[in-house]
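*Asks:* coords please:
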Amino acid sequence: MKWHEVSIQTKESNEESFALFLNSISKGISVEHSLDILKQKIDDFEDKYRLDPKDYPESDIRITVYFDQTEDIEGRLGEIHDFIESQPLDEKSAIIIETKEINEEDWENEWKKYFHSFRISEQFVIVPSWELEDYEFQPDDKLIKLDPGMAFGTGDHPTTSMCLKMIEDTVKPEHKIIDVGTGSGILTIGSHLMGARDLKATDIDELSIKVARENFELNGCAEDIVLETGDLLKSETGTYDVIIANILAHIIDDMIDDAHDRLNAGGSFIASGIITEARDDIIAHMEGAGFSVEEVLEENGWVSILARKA
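*Replies:* As a prediction, this is how the structure comes out:
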């Protein structure tokens, strides 16, 4: 199968606007920051990352989005150009758009040079399978072995890392958990490492289901996880102690009431993928539905919320 790769180089200040738009016309995006930006944002950068400078944009950010060969790529490019023209973006004249066609197997190998082992919290460490033999970890580390493939969720995006921090503080072995929109399966794997064994992971995208299954097998947790194709919580009839959803703000908003209905008393709702501008509206909806907001984390314009059912 072939894919159309569209890369957009732009100012970092335009990231949120592009992310919201591109996620609405595709199944996901990747964002590469220049090394100068990464060094400013990440403590102990040199210890955590082993990056080749030539693989990263010289300045600002590069946003990459993929469309499969069945897509009308000229139509999609037209939508992107129309978006740029209609939005108050910074330095529009400096935005560079490049496209190319790639084979799926080339894509799957190309992204590996950007993805390396790194610590994401006090206990969780993300390790791609091709670095397992070389990674030196501490006795208390909880290793998430990951091959993201073409599903999104590598742990390096703030929305995923904040979710994992909340999982680290919230999930108990006795909890029954569902991860809605599991993507690469990273949050379900993190929950399993915290001792949970009654786990369910769902995604509407069949490619994500395939990648998640492979990662569950890689981490030796597949037998404890029910993996299904599902549209949010619409077909769920059971109840859970923890519901996890790292998606987008408007989708989180759509599932708040269902999340409240599907949680046991005292259960937790970990919601992420929320832009800062949508935070107050999401919190208001949660509180109106009967949730108590316990914790709000913010990083680089993104928000994660831990809410509890009274």
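*Asks:* could you use CA atoms for every contact and neighbour count after this?
*Replies:* OK.
*Asks:* neighbours around D44, how many?
*Replies:* Counted by other CA atoms under 10 Å, the residues lying close to D44 total 9.
*Asks:* I should have written L199 there, sorry.
*Replies:* Neighbours of L199 (other CA under 10 Å): 23.
*Asks:* which outside residues touch the helix or strand that contains it?
*Replies:* Element membership of L199, judged by DSSP states H and E, is strand 198-203. For strand 198-203, contacts defined as CA atoms under 8 Å, 6 or more residues apart in numbering pick out 174-183, 185, 188, 192, 209, 224-232.
*Asks:* are any of those buried, and which?
*Replies:* By neighbour count, with 16 or more other CA atoms under 10 Å, these hold 175-183, 185, 188, 192, 209, 225, 227, 230, 232 as buried.
*Asks:* so of those, which ones are in helices?
*Replies:* Counted as lying in helices by DSSP state H, out of these, are 188, 192, 209.
*Asks:* of the residues you listed, which is the nearest to I95?
*Replies:* When these are compared for distance to I95 (CA to CA), I209 wins out at 34.3 Å.
*Asks:* the closest one: what's it in contact with?
*Replies:* Neighbouring residues of I209 by CA under 8 Å, 6+ apart: 182-184, 202-203, 227-229.
*Asks:* distance to G266 for those - can I get that in JSON lines?
*Replies:* Converted to JSON lines, the contacts of I209 look like this (distance: CA to CA, whole Å):
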{"residue": "T182", "distance to G266": "23"}
{"residue": "G183", "distance to G266": "27"}
{"residue": "S184", "distance to G266": "28"}
{"residue": "T202", "distance to G266": "23"}
{"residue": "D203", "distance to G266": "25"}
{"residue": "L227", "distance to G266": "25"}
{"residue": "E228", "distance to G266": "26"}
{"residue": "T229", "distance to G266": "27"}
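*Asks:* for the comparison step, fold the sequence that follows:
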Amino acid sequence: MKWSEICVHTTQQAVEAVSNLLHEVGAQGVVIEDVEDYDQMMAEDHFGEIWDVSGRESYPTSGVYVKAYVPASGDFQDTFAAFKKEVDGLRHVLDIGTGDVTVVEMDEEDWAHSWKQYYKPVKISQHLTIVPLWEDYEPQPEENVILLDPGMAFGTGTHPTTMLCIQAIENYIRPGDRLIDVGTGSGVLAIAAAKLGAERVEALDLDAVAVESARQNVETNGVGHIIDVKTGDLLKGMTGEYDLVVANILADVIMLFIDDAYARVKPGGYFITSGIIGQKRAEVTEALKASGFAIEETRVMEDWVAIIAKKD
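*Replies:* Coordinates of the predicted model:
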């Protein structure tokens, strides 16, 4: 299968807006390449681990590359032309830097090998380490390993938004809790919850590729008896009450279902949201409060924000 890699050279400020446009043309996820992230990954992190990454020359010397992969369909050229026009239109409201947009066609196999070389085991919280399925890794005593193959669903678990979310889950989950993971992607949040003591996890995603990827990762980690992965459009059709609802998706999407999340969270339970770029923090915070949540905690990593809201 042929895939088109779309790359936009932009600014950190415009990452979310560009990501939204990429989703609109069929991308299931985005890759953000920021040289500041690279330099931080090469440094010692909060847990004393080193992230083995090479290839600094592929990162921009300034600004950010936002990349996504979409099927190279017959009408792609028309879609790509319209996408470039939409990106250029962002100049009226945002600093998008150069705004250069390029596209490269590649086979799925080429895409897979191009990113696997950068994906190594990384400790993301006090008790959890994410290990690529193809890596040999010997865990330390009391170290809980999540084996992951994100495939075309994206979501390696090592992006700041995912790390923030998993660290929050680790802090707030209690043995026997029931949880919903909205927009599960590769299933990493659901698997983390299961390994941290959840009794039952509903993992939802609208995309069939993500659902299949998550199911495979769930089985690989031996938590299929805890996690039910299924197709779902946010929280539509969900009933009952849960101890935690978690969502690591774009801020604009989070604000579409805050009221639904409030209805699904038990009194005393939590809504953990991540994927929020810094300039959207206040907007999401106010929307959570307006629905009845109390802000329990806000966590920041680089320019990304996770908000933990409590239903009193």
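*Asks:* now the TM-score, please.
*Replies:* After superposition, the two chains reach a TM-score of 0.90 (TM-score structural alignment, normalised by the length of structure 1), with 305 aligned residues with a CA RMSD of 2.2 Å.
*Asks:* quick check: the strand holding L199 of structure 1 aligns to which part of structure 2?
*Replies:* The aligned range for strand 198-203 of structure 1 in structure 2 is 200-205, by TM-score structural alignment.
*Asks:* try stretch 218-236 of structure 1
*Replies:* Under TM-score structural alignment, the match for stretch 218-236 of structure 1 is residues 220-238.
*Asks:* gap between the two ends of the matching stretch?
*Replies:* Distance across stretch 220-238 of structure 2, first residue to last, is 26 Å (CA to CA, to the nearest Å).
*Asks:* pull the contacting residues for the aligned partner of D52 of structure 1 in structure 2.
*Replies:* Aligned counterpart of D52 of structure 1 in structure 2: S54 (TM-score structural alignment). For S54 of structure 2, the contacting residues are Y118, by CA under 8 Å, 6+ apart.
*Asks:* for S54 of structure 2, give its distance to L244 of structure 2.
*Replies:* S54 of structure 2 sits 37 Å away from L244 of structure 2, going by CA to CA.
*Asks:* ok, G232 of structure 2 next?
*Replies:* Distance from G232 of structure 2 to L244 of structure 2, by CA to CA: 17 Å.
*Asks:* measure the residue nearest the centre of structure 1 to K2 of structure 1 for me?
*Replies:* Against the mean C-alpha coordinate of structure 1, by CA atoms, centre = their mean, the closest residue is G153 at 3.9 Å. Applying CA to CA, the value for G153 of structure 1 to K2 of structure 1 is 22 Å.
*Asks:* can you check D205 of structure 1 too?
*Replies:* Per CA to CA, D205 of structure 1 is found 18 Å from K2 of structure 1.
*Asks:* what's the answer for A289 of structure 1, then?
*Replies:* If you go by CA to CA, the gap between A289 of structure 1 and K2 of structure 1 works out to 44 Å.
*Asks:* next one: Q138 of structure 1
*Replies:* Look at Q138 of structure 1 and K2 of structure 1: by CA to CA, they are 41 Å apart.
*Asks:* for E136 of structure 1, same thing?
*Replies:* Distance, E136 of structure 1 to K2 of structure 1, by CA to CA: 37 Å.
*Asks:* higher neighbour count, these two?
*Replies:* More neighbours surround K2 than the other of E136 of structure 1 and K2, with 15 against 9 (other CA under 10 Å).
*Asks:* need the three-state assignment for D39 of structure 2.
*Replies:* helix (DSSP: H, G, I helix; E, B strand; the rest coil).
*Asks:* what's the answer for the one 10 residues further on, then?
*Replies:* Taking three-state DSSP as the rule, one finds E49 of structure 2 in the coil state.
*Asks:* for G157 of structure 2, same thing?
*Replies:* G157 of structure 2 - assigned by three-state DSSP - is coil.
*Asks:* and it, what is it in contact with?
*Replies:* G157 of structure 2 sits next to 130, 163, 188 when contact means CA under 8 Å, 6+ apart.
*Asks:* need the counterpart of the last one in structure 1.
*Replies:* With TM-score structural alignment as the criterion, the equivalent of V188 of structure 2 in structure 1 is I186.
*Asks:* how far away is that match from L164 of structure 1?
*Replies:* Applying CA to CA, the value for I186 of structure 1 to L164 of structure 1 is 9 Å.
*Asks:* run a quick neighbour tally on D254 of structure 1.
*Replies:* For D254 of structure 1, the count of nearby residues is 14 (other CA under 10 Å).
*Asks:* where's it relative to I247 of structure 1, distance?
*Replies:* Counting by CA to CA - D254 of structure 1 and I247 of structure 1 are separated by 11 Å.
*Asks:* now do V31 of structure 1
*Replies:* Applying CA to CA to V31 of structure 1 and I247 of structure 1 gives a distance of 16 Å.
*Asks:* what's the answer for L199 of structure 1, then?
*Replies:* The gap separating L199 of structure 1 from I247 of structure 1 is 19 Å, by CA to CA.
*Asks:* go on, I144 of structure 1?
*Replies:* As judged by CA to CA, I144 of structure 1 and I247 of structure 1 stand 20 Å apart.
*Asks:* if you count what's nearby, which of those two comes out ahead?
*Replies:* Between I144 of structure 1 and I247, counting by other CA under 10 Å, I144 is the more crowded of the two (25 against 19).
*Asks:* just give me the match in structure 2 for the more buried one.
*Replies:* By TM-score structural alignment, I144 of structure 1 lines up with I146.
*Asks:* find me the equivalent region of stretch 110-129 of structure 1 in structure 2.
*Replies:* The aligned range for stretch 110-129 of structure 1 is 114-133, by TM-score structural alignment.
*Asks:* ranges for the strands of the stretch 1-150 of structure 1?
*Replies:* 2-10, 29-33, 61-68, 96-103, 118-119, 124-128, 142-146 (DSSP state E, counting those that start in this stretch).
*Asks:* how about TSV for these, with distance to A278 of structure 1 added?
*Replies:* Below are those laid out as TSV (distance: least, CA to CA, whole Å):
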stretch	distance to A278 of structure 1
strand 2-10	23
strand 29-33	20
strand 61-68	22
strand 96-103	28
strand 118-119	29
strand 124-128	28
strand 142-146	30
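*Asks:* hang on, the earlier thing: residues contacting the counterpart of the residue nearest to the centre of structure 1 in structure 2?
*Replies:* Counting by TM-score structural alignment, G153 of structure 1 corresponds to G155 in structure 2. Applying CA under 8 Å, 6+ apart to G155 of structure 2 gives the contacts 29, 185-186, 188.
*Asks:* this completes my enquiry, with thanks.
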